[in-house]
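*Asks:* Could you work out the structure for the sequence below:
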Amino acid sequence: MNRPIVYAIFIAAVLGLGLLIGYNNIPGEWYQSLAKPAFNPPNWVFAPVWSILYVMIGIAGARIFLDHLRTAAMRLWLAQMMLNFLWSPLFFGMQDISSAMIVILALVIAVAGFVVASWQRDRLSALLFLPYLAWVAFATALNSAILLMN
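*Replies:* Below you'll find the model as predicted:
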């Protein structure tokens, strides 16, 4: 396989789907009306952070796909993508904070699992997921606080 093409496909797919889901699940009046914790970042922070993370997720996915396709790391990469793309429609689209909380807890486990599963095989992919793990852990705390406050 042509490695640069695989990287381009993974990055474009992850970033493109992430942006599409974000565009279709924009925080609106409902989200603005919710009580939020003091550590809630301003709305403008989310798009650039997710864009950078999606590029890193795409790179890690391509690396695992190319070199470790039939491994737990690849399965965890796929699982975390499904959970990631499910969260926004649940939280913002369906306004279901409780279900979104369940999904984000599963997501943080899947992301941590990917880091562990890829650490020995592909350290760079594991390292690319550490900022993502930190952000998802923060988002889990934020989702939890919003759930408790509303």
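*Asks:* alpha carbons only for contacts and neighbour counts from here, please
*Replies:* Noted.
*Asks:* now Ile102: how far from Asn143?
*Replies:* From Ile102 across to Asn143, the span is 10 Å (Cα to Cα, to the nearest Å).
*Asks:* Other residues contacting stretch 91-102?
*Replies:* Defining contact as Cα atoms under 8 Å, 6 or more residues apart in numbering, one finds that stretch 91-102 is touched by 25-28, 30-31, 87-88, 90, 140, 143-144, 146-147.
*Asks:* Quick check on those residues: which are buried?
*Replies:* Of the members of the contacts of stretch 91-102, the ones counted as buried by neighbours, 16 or more other Cα atoms under 10 Å, are Asn25, Pro27, Trp87, Ser88, Leu90, Thr140, Asn143, Ser144, Ile146, Leu147.
*Asks:* Let's see this one next, to set against the first:
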Amino acid sequence: MPQTHHRSHQWSALAGYVVVVAVVAVVGELAASSAKEIYARLVQPSWAPPASLFGPVWTVIYLTIAVSGWLYWRTDGETRDHGFYGVGLLLNLLWTPLFFAGGSYWLALVDIALLDIIVFVTIVLFARRTKPAALLLLPYLAWILYATSLNAAIIVLN
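*Replies:* Next up is the predicted model:
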């Protein structure tokens, strides 16, 4: 793995990735201020997780997303590939306001389906330069695929 970035910048870059991903998380949290109540009112499939699970799972996933982006950055990876990562963050940011704040379950489903595709493509692109960065995105992909099926089930049941 090429290490062309100056060592002193690596830690500030990691902090930058953590901050950017944290902004996505905070925007989601602000948009979901009444999410627990809304989630509880929805008819859900039997396999739906309790609302209390989302916070801890997303905390870990957001950290892996940040570290993955940073690991890819350290390889001097292509800007285009990093663009997919950025689009994924944007789609991630949009889902919670669409679903909870806007009550637009169909638009949220379109958003998360696109996110599934973007994260998969990002994994493939990142794997070309750094397997650890790609592997760190696998739990994210698994979780959003699960969330996609939950979003679809909620549409059908409600």
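*Asks:* In helices, which of the contacts of stretch 91-102 of structure 1 fall?
*Replies:* Secondary structure from DSSP state H places Trp30, Tyr31, Trp87, Ser88, Thr140, Asn143, Ser144, Ile146, Leu147 of those in helices.
*Asks:* Return the residue of structure 2 aligned against the fifth one.
*Replies:* In this case it means Thr140 of structure 1. Under the alignment (TM-score structural alignment), Thr140 of structure 1 maps onto Thr148 of structure 2.
*Asks:* pretty sure its match contacts Ala113?
*Replies:* Yes - using Cα atoms under 8 Å as the test, Thr148 of structure 2 is close enough to Ala113 to be in contact (6.6 Å).
*Asks:* Geometric centre of structure 1: which residue is closest?
*Replies:* In structure 1, the C-alpha nearest the mean C-alpha coordinate belongs to Asn84, at 4.3 Å (Cα atoms, centre = their mean).
*Asks:* Just give the nearest non-adjacent residue to that residue, would you?
*Replies:* Using Cα to Cα, 6 or more residues apart in numbering and skipping residues adjacent in sequence, the residue nearest Asn84 of structure 1 is Leu107, 6.6 Å away.
*Asks:* burial measure for that neighbour, as a count.
*Replies:* By other Cα atoms under 10 Å, 25 other residues sit near Leu107 of structure 1.
*Asks:* For it, give me its contacts.
*Replies:* Gln80, Leu83, Asn84, Val136.
*Asks:* Which member of those is positioned nearest Ala35 of structure 1?
*Replies:* Closest to Ala35 of structure 1 out of the contacts of Leu107 of structure 1 is Val136 (20.2 Å), distances taken as Cα to Cα.
*Asks:* helix/strand/coil for the closest residue to Ile146 of structure 1 other than its chain neighbours?
*Replies:* For Ile146 of structure 1, ignoring the flanking residues on the chain, the nearest one in space by Cα to Cα, 6+ apart is Lys36 at 5.5 Å. For Lys36 of structure 1, the reduced secondary structure class is coil; criterion used: DSSP: H, G, I helix; E, B strand; the rest coil.
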